[in-house]
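Visitor: What would the 3D arrangement of this be:
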Amino acid sequence: MKIKKKDILKYLIITVIFSVSFCFIVKYLGIKKIIPWNIGYSDLGPWSNKAFEKGFPYADKFVEYPVIIGITMHLASRLGGNFYLYFHYIIFLACAIISTIYLYKLSEIMGTNKKYLFIFWALAPSLLWFSFYNWDIIAVMFSILAVYYYKERKDILAAIFLSLGFSTKMYPVLFLFPVLLHRRFKDWIRIGMAFLGTFLAVNAYFMINNFTMWYGIYGFHSQRMPNPDSIWWIIMQFIPSLNVETVNTLTLIIFASGYLIVNFKFRKKGFIFASFMSVFLFLLVNKVFSPQYLLWLLPFFALFGLNMIAFYLMEFLNLAVLFSTLIHIFSFQEFTTALVYSSVFVVLRHIVLAYAFVKKIIPARGAS
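Guide: The predicted structure follows:
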């Protein structure tokens, strides 16, 4: 059935509501132990224990996530019981709908094939399985809003949204440099002040009240070991002499070099494409890779497309990593067969990710 152009957004929103609601139901059943925990797992379950603890996040209790996530958890916990989950569902659904509306607007501006919005966004396995897995959908929404308003040259508003995204998950800050390269130097001050001002408005109270605990958000991630979902965890099994400090240094050098090359080499392709490649590169080299991170790429796939075989292979390998890793974790053993399978799936997923990255870079290189 061919959808009329005027109805595309309506059907997109309906599809997204279905996808997020499906994810919520599966995770709700997992949290309530109605289905196996390794199938219905969501970070919202174990983190609810922290949320319901007495005290205020970043002041009385440590939260490893940036401030907007900690405050969201805290507000949800004040409602008590199941309303903790319902509150998150409403927030995540609203974020997904807003993301869809602004992705559609971006696709109109960029002349993107509208079927990409269904294939790579509304019906993407990552949206179906990870929209209620962690808090990433909030950062995704802020990122899409920032990209849209930068595209409309409303730089102050865009910088505010980008800073809100950075105060939710750290990856949106990667968009800042590509944007600055497409603005005059005198605009850098306005954009930088808007970004910094928003960051301080969100974070200043916690920085002043308990700086050590607030800074722990960033200190935690610098000292964090690679997780089994990451290619670096596998590398460390083969090179036991590698420690976290060495991995931090290697990933920083590789990413920083690639980041500068991507942004200067493909400057003529526009800041959206450069931001896309920057996030892609970050996922390829970062020491931590959680399966829900593929959500970060979905908006870009929806705008630029990707070979469908590569996309779904990447998605299903990512799910295979998730399920095998969860089976290992919930066995509470140091070594399991599931961990071996997980490592195989991680390598295969990384190969497909690298292939997809190169396939997007090569045509762009020819056009630059």
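Visitor: contacts and neighbour counts: CA atoms only from here.
Guide: OK.
Visitor: any idea how far Ser48 is from Val173?
Guide: Val173 is 27 Å from Ser48, where distance means C-alpha to C-alpha, to the nearest Å.
Visitor: quick one, what contacts Pro178?
Guide: Asn263, Arg267, Phe271, Ile272, Ala274, Ser275 (C-alpha atoms under 8 Å, 6 or more residues apart in numbering).
Visitor: Run through the strands of the stretch 251-368 of the chain in chain order.
Guide: Using DSSP state E, counting those that start in this stretch, the stretch 251-368 of the chain contains no strands.
Visitor: Tell me where the longest helix sits in the chain.
Guide: Longest helix of the chain, by residue count under DSSP state H: helix 337-367.
Visitor: List the buried residues in that helix.
Guide: Buried positions in helix 337-367, judged by neighbour count with 16 or more other C-alpha atoms under 10 Å: 338-339, 341-350, 352-353, 356-357, 360-361.
Visitor: counting contacts, what elements does it pack onto?
Guide: helix 231-238, helix 271-285, helix 308-329 (3 or more C-alpha pairs under 8 Å, 6 or more residues apart in numbering; DSSP states H and E).
Visitor: this one as well, want them side by side:
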Amino acid sequence: MSDLRPEPATTRPPDRWRRYLAGRGTEALVLLNSLIITCYALVWSYYSKAVCGGAPYFPDGRSHVWPVGNPDAAIPCYSDIMFLWVGRDINNHVFPYINGGIDASGHLFGGSVEYPVLSGMMMWLGAIGAHTDTGFFTHTVWLLVPFALAITVLLALLTRWWVLLWAASGPLVFYAFHNWELPVVFTSVAAVAVMAWGASTSPSTGERRMTLRNSAILASILLAIGFCLKLYPGFFVLPLAAYVLTGGGFAAAKGVDASSARRALDWAGAIWVAAAAAITVIVVQLPFMIGGFEGWKAAMTFQGKRRADVDTNSIWHWGFRFIVGRSHMDTYNTLVGILSPLLILSAWCVAMYLGWKVYQRRGAFPWIGVAAAMLAGFMVFHKVNSPQYMLWVLPFFVLLQIRWQVIGVYIVANLVLDMTIFRLFGIMNSGAPMKWWVIGGVNFGVWVQSILLVYLIYAFVHASLREPLASMGLRRKVIEPVDADPSDDAELAPA
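Guide: Here you go, the predicted structure:
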């Protein structure tokens, strides 16, 4: 007798889940390889800087071999982390800012450091249990490593194999443990990741995971934390607010005309974004302002008094100084103090203007590109453009489709600068004759970087996002019956 029972229906996961799981193998492969390469770069970076210290030590914990280390090493051993062990009361384990200040000659004392408060706290934490510059350096390395790995993970998820530009191109080896850059870089990358994740599609609902306002508010909080580490991510709140103001490109993708889109500007959302950043900064800064206002203010006073000298790697010292004349240093310092902030503000206005023109043409404000352009303007016109700032701009090379020739030349110029500027310091301190290739390398690095940064103010704004970041702002809004054909067309809705 034949079995007359109906055959069970073939079960398969909903189409939205199959789309969600597609490509996870590639994602895992990218993550694994990029993390392995990042770990290798971090180990290399540690050993290249650790040779600056080591026994024997002076009573204050400073190594006898500092700062020369191995003078024949390919990578200069210098590290700001080890340098600041002495001179900022870090070696005395003084809690930062509260009892500090700055004297008439511009020297900080009593635990004040020239960095924003969260970087100062990182220094204090790294010094706990350390009694030498090498111990302080090692403790700080362990604080910074998680940020480097987190940046790699986020960039891998946002750009797939392009993450290798961050992990394997060299700057991570040179600068991971040069200064406290990794935490601040993490905040800017994390803000982009939050915006992308919020705009991505939830496989269970087919809708975006977070509203545009909520994801932007969370991103602005991250950028504000970055401001309390090294300032520059705070600048990105302005283009982020403009992105929310213009609806994140929703109107353009739905075919709404430009005039209607402008009438529907979300002013309340933009204000919320700016307010969230401002409140975060106040919450972080206020305890230090109340606990020791003079020590807190000393950091800003120090930066305000800082001059564009040989150690700042700027166009001011290596260009404008010769125009004014070496015999008119007071005039030079006064002009730099006026022109530098004016040109930075002008560059920001240009970046926002270019971004608005892109919005009028494409219907979406390119907030990531404008943020990168603002950073480029700040770096080229600020009094200080330290080599390790390469880590600030490198993630934007990963996120945005910049010509590979530009990226390659910029990285080479930066590495040439790093390998020559610290040798220049040694020659100047020793009184030995200057070597032509050292002074030539410094000038090459400074000017090639500066020229490219001016170009990048324009290029960043007009650059497209890399995949899959570019597609995270689009989601499939599908209404399908149980037996729907997954090949059916779906409506693409913007983030």
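Visitor: In which helix or strand does the residue nearest in space to the middle of the second structure reside?
Guide: Geometric centre of the second structure, nearest residue: Val185, 3.2 Å, by C-alpha atoms, centre = their mean. If you go by DSSP states H and E, Val185 of the second structure is part of helix 182-199.
Visitor: So what's the gap between that helix and the chain middle?
Guide: Distance of helix 182-199 of the second structure from its chain centroid, counting by C-alpha atoms, centre = their mean, to the nearest Å, is 9 Å.
Visitor: Helices of the stretch 101-250 of the second structure, start to end?
Guide: For the stretch 101-250 of the second structure, the helices defined by DSSP state H, counting those that start in this stretch cover 117-127, 133-159, 164-167, 171-175, 182-199, 212-230, 237-245, 250-253.
Visitor: Of all these, which one is nearest Gly25 of the second structure?
Guide: helix 133-159 (12.3 Å; C-alpha to C-alpha).
Visitor: re earlier: what's the distance between the longest helix of the first structure and the middle of its chain?
Guide: The answer for helix 337-367 of the first structure is 17 Å, by C-alpha atoms, centre = their mean.
Visitor: what's the angle between that helix and helix 271-285?
Guide: 150 degrees (axes from the mean of the first three to the mean of the last three C-alpha atoms, to 10 degrees).
Visitor: what about the equivalent of Ile39 of the first structure over in the second structure, which SS state?
Guide: Matched by TM-score structural alignment, Ile39 of the first structure corresponds to Pro76 in the second structure. The three-state label given to Pro76 of the second structure by DSSP: H, G, I helix; E, B strand; the rest coil is coil.
Visitor: number of nearby residues for Pro76 of the second structure?
Guide: If you count neighbours by other C-alpha atoms under 10 Å, Pro76 of the second structure ends up with 23.
Visitor: Go ahead and confirm it touches Met419.
Guide: Yes - if you go by C-alpha atoms under 8 Å, Pro76 of the second structure and Met419 touch, sitting 6.2 Å apart.
Visitor: on that earlier part again, ok, the contacts of Pro178 of the first structure in the second structure, which still hold?
Guide: Contacts conserved in the second structure for the contacts of Pro178 of the first structure, using both residues aligned by TM-score structural alignment, their matches' C-alpha atoms under 8 Å: Asn263, Phe271, Ile272, Ala274, Ser275.
Visitor: got the contact list for the aligned residue in the second structure for Val20 of the first structure?
Guide: Using TM-score structural alignment, the equivalent of Val20 of the first structure in the second structure is Leu42. When contacts are counted by C-alpha under 8 Å, 6+ apart, Leu42 of the second structure touches Val145, Leu172, Val173, Ala176.
Visitor: What is the aligned counterpart of the third one in the first structure?
Guide: In other words, Val173 of the second structure. So, by TM-score structural alignment, Val173 of the second structure is matched to Leu128.
Visitor: Which residue comes closest to its match once chain neighbours are left out?
Guide: Ranked by C-alpha to C-alpha, 6 or more residues apart in numbering and with sequence neighbours excluded, the top spatial neighbour of Leu128 of the first structure is Ser19, at 4.7 Å.
Visitor: how many other residues sit next to that neighbour?
Guide: Ser19 of the first structure has 24 nearby residues by other C-alpha under 10 Å.
Visitor: repeat for Trp142 of the second structure
Guide: When neighbours are defined as other C-alpha under 10 Å, Trp142 of the second structure has 11 of them.
Visitor: That one pairs with which position in the first structure?
Guide: Using TM-score structural alignment, the equivalent of Trp142 of the second structure in the first structure is Ile90.
Visitor: Flag every buried residue along stretch 276-283 of the second structure.
Guide: Here stretch 276-283 of the second structure shows Ala276, Ala277, Ala278, Thr280, Val281 as buried, counting by 16+ other C-alpha under 10 Å.
Visitor: want to throw these into JSON lines with secondary structure and distance to Leu108 of the second structure?
Guide: Below are those laid out as JSON lines (DSSP: H, G, I helix; E, B strand; the rest coil; distance: C-alpha to C-alpha, whole Å):
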{"residue": "Ala276", "secondary structure": "helix", "distance to Leu108 of the second structure": "32"}
{"residue": "Ala277", "secondary structure": "helix", "distance to Leu108 of the second structure": "29"}
{"residue": "Ala278", "secondary structure": "helix", "distance to Leu108 of the second structure": "27"}
{"residue": "Thr280", "secondary structure": "helix", "distance to Leu108 of the second structure": "27"}
{"residue": "Val281", "secondary structure": "helix", "distance to Leu108 of the second structure": "23"}
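Visitor: can you redo those residues as TSV with distance to Tyr47 of the second structure?
Guide: TSV is the format used below for those (distance: C-alpha to C-alpha, whole Å):
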residue	distance to Tyr47 of the second structure
Ala276	41
Ala277	38
Ala278	40
Thr280	37
Val281	36
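Visitor: Phe271 of the first structure reaches Arg183, doesn't it?
Guide: No - under the criterion of C-alpha under 8 Å, Phe271 of the first structure is not in contact with Arg183, lying 10.1 Å apart.
Visitor: more crowded one of those two?
Guide: More neighbours surround Phe271 than the other of Phe271 of the first structure and Arg183, with 23 against 14 (other C-alpha under 10 Å).
Visitor: Can you find the partner of the more buried one in the second structure?
Guide: Matched to the second structure by TM-score structural alignment, Phe271 of the first structure sits across from Trp367.
Visitor: First-to-last residue distance for stretch 54-69 of the first structure?
Guide: 17 Å.
Visitor: same check, this time on stretch 226-234 of the second structure
Guide: So stretch 226-234 of the second structure: terminal residues 6 Å apart, C-alpha to C-alpha.
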